[in-house]
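Asker: Would you be able to build a 3D model of this:
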Amino acid sequence: MASLLTTFFSHYLLLFLLLIFAIVLPSRCANATQKEFLSSYHTVDVRSLLPSDACSSSKALLEGSDEQRLNLVHQHGPCSPLHRKKNLSHEQILSNDQSRVDWLHQRISSSTSKQQDKLLDSLGSATIPARSGNSLSTGNYIVSIGIGTPKRDFSVVFDTGSDVTWIQCKPCVSHCYPQQDPLFDPLQSSTYANISCKSPYCSQRRCSGSGCLYSVQYGDGSYTVGFYAQDTLTLTPSNVIPNFRFGCGENNSGLFGLAAGLLGLGRAMTSLVSQSYQMYGGVFSYCIPPSASSMGYLSFGSSSAMTNVKYTPMLAKPNTPSFYYLNLVAISVGGQQLSIPPSVFSTAGTIIDSGTVITRLPPDAYSALRTAFKQNMAGYKSAPGGSLLDTCYDFTGNKSITIPTVELHFDGSVTAKMDASGILYFISISQACLAFAGNNDTNRMAILGNTQQRTFNVVYDVSKKMIGFSPGGC
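Answerer: Below is the predicted model:
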């Protein structure tokens, strides 16, 4: 009898366990499948990716605000203090972006010293024709800084690919492009001084009877020429840098989007990063907002916001010491790593640049990315592309869309998972394109542009030679 009861209960227990497994396991598998799907795809409201006429600040930005931060805004968006009567078209934006990329590639492959000598010879004359070059006028972001005593506020483009900070100054000897802020007048600042020809800061520069000269020329022919000077730089009320060396431009040409000049955040000795090293230890960070209608930040020095940052080595090359190099080693789409030989990335090298709009990849890497993205987007209607962006979609009639994740993998086991706003470039609801492009030469360096950097807290630590990423910065 006991044996029969034992057998009965054993069978009953077995059936009970099988029933539990039949209920629980499919549920767990479904949850696992759902989590895998959510981690490999973005489902977003189409309207959230379209431009807006209203300026907004994200919750993350408001919660993380402090006195160290400068507001960072798209210079043509509703948050910008610059008010253009007419913004450039997307065709112009992308064309100008290519001009900047060509300039960056040129800086690596050749010297620009002869062009700069010609520019320096032009100061005090009108020998340089006014040009409509505008490689810095679009796709870039601006901050407000103070120059002089008493300080005057100026909206300037922030640029990790340039070193010399400069603003337009009175008197404009032969030409100044239109800007919104009044020109800086050195005579109105009690702390302004031209740097003398005998100064060690002028050892690599040209001189005139009035002092040290500087010149910068960009890839499309736009330029700035003037006196190398020093004055008080005010970033925030609690962040003031005396004797900051900058270019006081008296001969300038280019459509710089009504900005007064440029804030150079490169690695050379003339950059703000180097000049403020004693104050901030070579550390700065920024967050590029998800759209032109929202705000990000630029911050100097270490902060509590850097606790969750994952770092990859910051590299350098002797012939281009200004640029921030890093090792891109792989790309994933929809959670699947693409079959791209590591040599594809190592041959070209990679820099991160705040002024480039669209990320450029080696031809083979871009081809693999495009193929995988198209496969994942097969359910959407395709749209015509352009000269730069060739993988586009028509989302007319879609309230929400589901797009595959794109992840960039860097040396040091660092993965940067793009925000949805960093994957597609919206020209219109009927033409949204994959925001990547391929270089036309396998030897040309890859460039991580500002679209793919959106919403990341991007940290540069020059002293430790590291570049870091953490999501949800703004």
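
Asker: Going by C-alpha atoms from here, please, whenever you check contacts or count neighbours.
Answerer: Will do.

Asker: Need the residues that contact the strand or helix carrying Val329.
Answerer: For Val329, the enclosing helix or strand under DSSP states H and E is strand 328-333. Outside strand 328-333, the residues within contact range by C-alpha atoms under 8 Å, 6 or more residues apart in numbering are 40, 337-338, 340, 342, 345-346, 349-350, 369, 372-373, 404-411.

Asker: Could you also give me the structure for this second sequence? I'd like to compare it with the first:
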Amino acid sequence: MAHSTQLYRNRLLALAAIVFLAVRTDASSGIGFDLHHRFSPVVRQWAEKRAAAHAPGSSWLPEEEAPRQGSLEYHSALSRHDRALFARRRGLANNADGQMSTYTFADGNATSSSHLDGYLHYAEVEVGTPSTKFLVALDTGSDLFWVPCECKQCAATVNTTYSPRQSSTSKTVSCDNPLCDRPDECAAAMANSTSSSCPYEVDYVSANTGSSGVLVQDVLHLTRENSKQQSVQAPVVLGCGQVQTGDFLNGAAAGGLMGLGMDKVSVPSVLATSGIVASDSFSMCFSSDGVGRINFGDAGSPGQAQTPLFVPGNSRSTYYNISVTAISVDNSKPMPVEFAVVVDSGSSYTYLSDPAYTLLTTSLNSRVSDPKADYSGQLFEYCYSVSPGQTNVTVPEVRLTTKGGAVFPVPWPIVPVYGSIDGGPDQPIGYCLGVIKNDNDVDTIGQNFMTGLKVVFDRSRSVLGWEKFDCYKDVKIQDSVSPNTIPWSSDTASGSPDNAPWSPDFVPFAPLTPLPRIPSMSSSSSSAFGGLSLMLLLVLLATSMAG
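Answerer: Reported below is the predicted structural model:
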């Protein structure tokens, strides 16, 4: 999370990176989203229009706030985000309680990336009757959905608030409601007022950051993805956020926050339990050019590889944990090594501890023919340079054998590094193995290891499924034991995502704020539902800098 003395810029930056998702109907696999990159002309026009409305004459994205995409500073920012993410995960774990039509938000789905806080993704949602629109942060580290409401202390940038009194579909969540799990606070509240509404309070890992108010039942406006585009009102429980503290007062999640966790009251769970989607599952497909697709209600195909999800030890964590039993590179014999790992699309990179880290990186390094590079301040131990005229790089494929014998392939285990040569435009100057040596107690498979796959998070059957997939054609790709030959061109890498043959990165853009590495077990979510969550759902895939 970040603090800014220019609050209006927080608002602009929270809106600046909206990624438009064109919804495509697919009866077999759910909602299909095409993502437009945050630097595309469509996104720029959208953001500048809103920036001008809020602060005439201001820039849609202050250049000094953003690192050059693909640069070493860029990768450092992503790593800082990852470590802040791990901190939030650890804090939450310590306090954890334990073929139908598909739907999207009534206004479609949009996600954005803000440089000023720890939330990577946003969506525009409508709540109540008549409906009120909010740009809410999507938080994979909590369950409660709350919006600014009857404000006693809200961010200065808030220009829309929710009023239960003005919504004909709102209902009070009373203290005797099964969803209200704070009887002591309820009793105290009833003693000091005439209200019987269930109070809530959520504390987040960022220092002194939280939201409090009362719980309300109302409707979230969705659209059935069929030829008729029918509107549906899905009942949800949300927090009427009357008091915000800490970073929320500086523009982080100024329009509210939607928790995407596993608790039964989280919005994703509601879609399944209410029968709106056929399966309590979702899939994410990551293309090698940085374009992705997300499908709700997709349980995958009968022939997909899969492995059980598990809860480690006696923990009540519900993150996506799997067991790895061996590592192989290309068609080499699997090397036995057992470790547990969280599959986390919200993490930019992959983090492994020894012996798995050394086993994987040294094996990969022995098979790379490009010369090693020593980039100042590099995050990654193994990096390589490319020549100005080089057109391809050949990278071995990693294979992780999981519990049960299914093999998790990693077609794209590298991240490219961009830089300027002799003052010219940024171009690919090398690449690194996208694995960072872990310094905390949870190993993580990040989004870079999921590129080229469709990954299915099947919560109803407690399995993780996957298959190599062409996200554009929505078809499975045949497996291969050959190394990946990646097209590489420095001539067209000056910044246009439309003509670059290979994306400069496969990972989400991240906030720049120097966030803590792994703080001591501090605050975490303590909502009315005692919720814990996992990394899920929406991801923002970066392609390249706009010219």
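
Asker: Emit the PyMOL select command for whichever of the contacts of strand 328-333 of structure 1 are buried.
Answerer: To isolate the buried ones among the contacts of strand 328-333 of structure 1 in PyMOL, judged by 16 or more other C-alpha atoms under 10 Å, type:
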select buried, resi 40+337+338+340+345+349+350+369+372+373+404+405+406+407+408+409+410
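
Asker: so of the contacts of strand 328-333 of structure 1, which ones are in helices?
Answerer: Ser40, Pro342, Phe345, Ser346, Leu369, Ala372, Phe373 (DSSP state H).

Asker: so who does the first one touch?
Answerer: The one in question is Ser40 of structure 1. Taking C-alpha under 8 Å, 6+ apart as the test, what Ser40 of structure 1 contacts is Val333, Gly334, Gly335, Pro404, Thr405.

Asker: What are the boundaries of the strands in the stretch 101-250 of structure 2?
Answerer: 103-105, 109-111, 121-127, 132-139, 145-153, 171-172, 199-203, 210-224, 231-245 (DSSP state E, counting those that start in this stretch).

Asker: just how off-centre is the third one within its chain?
Answerer: Relative to its parent chain, strand 121-127 of structure 2 has a centroid offset of 14 Å by C-alpha atoms, centre = their mean, to the nearest Å.

Asker: Superposed on structure 1, what's the mean shift for it?
Answerer: Taken against structure 1, strand 121-127 of structure 2 registers an average deviation of 3.9 Å after superposition, with mean C-alpha distance after the TM-score superposition for structure 1.

Asker: From Ala156 of structure 2, how far off is the residue of structure 2 positioned farthest from its centre?
Answerer: Centroid-distance maximum for structure 2: Ala191 at 41.4 Å, with C-alpha atoms, centre = their mean. To Ala156 of structure 2, Ala191 of structure 2 is 32 Å away according to C-alpha to C-alpha, to the nearest Å.

Asker: same question, Asp176 of structure 2
Answerer: Taking C-alpha to C-alpha, one finds Asp176 of structure 2 at 35 Å from Ala156 of structure 2.

Asker: now swap in Gly377 of structure 2 and tell me
Answerer: 38 Å.

Asker: ok, these two, which is more surrounded?
Answerer: Ala156 (14 against 9; other C-alpha atoms under 10 Å).

Asker: I'd assumed Leu7 was in contact with that one.
Answerer: Yes: between Ala156 of structure 2 and Leu7 there is a contact at 7.2 Å, judged by C-alpha atoms under 8 Å.

Asker: who touches both of the two?
Answerer: By C-alpha under 8 Å, 6+ apart, the residues touching both Ala156 of structure 2 and Leu7 are Asn250, Gly251.

Asker: What lines up with Ala84 of structure 2 in structure 1?
Answerer: Matched to structure 1 by TM-score structural alignment, Ala84 of structure 2 sits across from Ser99.

Asker: List the buried residues for the one helix or strand its match maps to?
Answerer: Using DSSP H and E, Ser99 of structure 1 maps to helix 90-109. Burial within helix 90-109 of structure 1, assessed by neighbour count using 16+ other C-alpha under 10 Å, is assigned to Ile93, Leu94, Ser95, Asn96, Asp97, Gln98, Ser99, Arg100, Val101, Trp103, Leu104, His105.

Asker: likewise stretch 151-159 of structure 2?
Answerer: Cys151, Gln153, Cys154, Ala155, Thr157, Val158.

Asker: Can you add distance to Gln188 of structure 1 and give the buried residues of helix 90-109 of structure 1 back as a markdown table?
Answerer: Listed next are the buried residues of helix 90-109 of structure 1 as a markdown table, based on distance: C-alpha to C-alpha, whole Å:
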| residue | distance to Gln188 of structure 1 |
| --- | --- |
| Ile93 | 37 |
| Leu94 | 39 |
| Ser95 | 39 |
| Asn96 | 36 |
| Asp97 | 37 |
| Gln98 | 39 |
| Ser99 | 37 |
| Arg100 | 35 |
| Val101 | 38 |
| Trp103 | 36 |
| Leu104 | 36 |
| His105 | 40 |
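
Asker: Ser274 of structure 1 against Ala268, yeah?
Answerer: Yes: assessed by C-alpha under 8 Å, Ser274 of structure 1 is found in contact with Ala268 at 6.8 Å.

Asker: those strands in the stretch 351-500 of structure 2, which residues are they?
Answerer: Using DSSP E, counting those that start in this stretch, strands in the stretch 351-500 of structure 2 cover 383-385, 392-395, 398-402, 407-410, 414-420, 426-433, 435-437, 444-445, 453-458, 463-470, 475-476, 484-487.

Asker: of all those strands, which lies closest to Gly255 of structure 2?
Answerer: strand 453-458 (28.2 Å; C-alpha to C-alpha).
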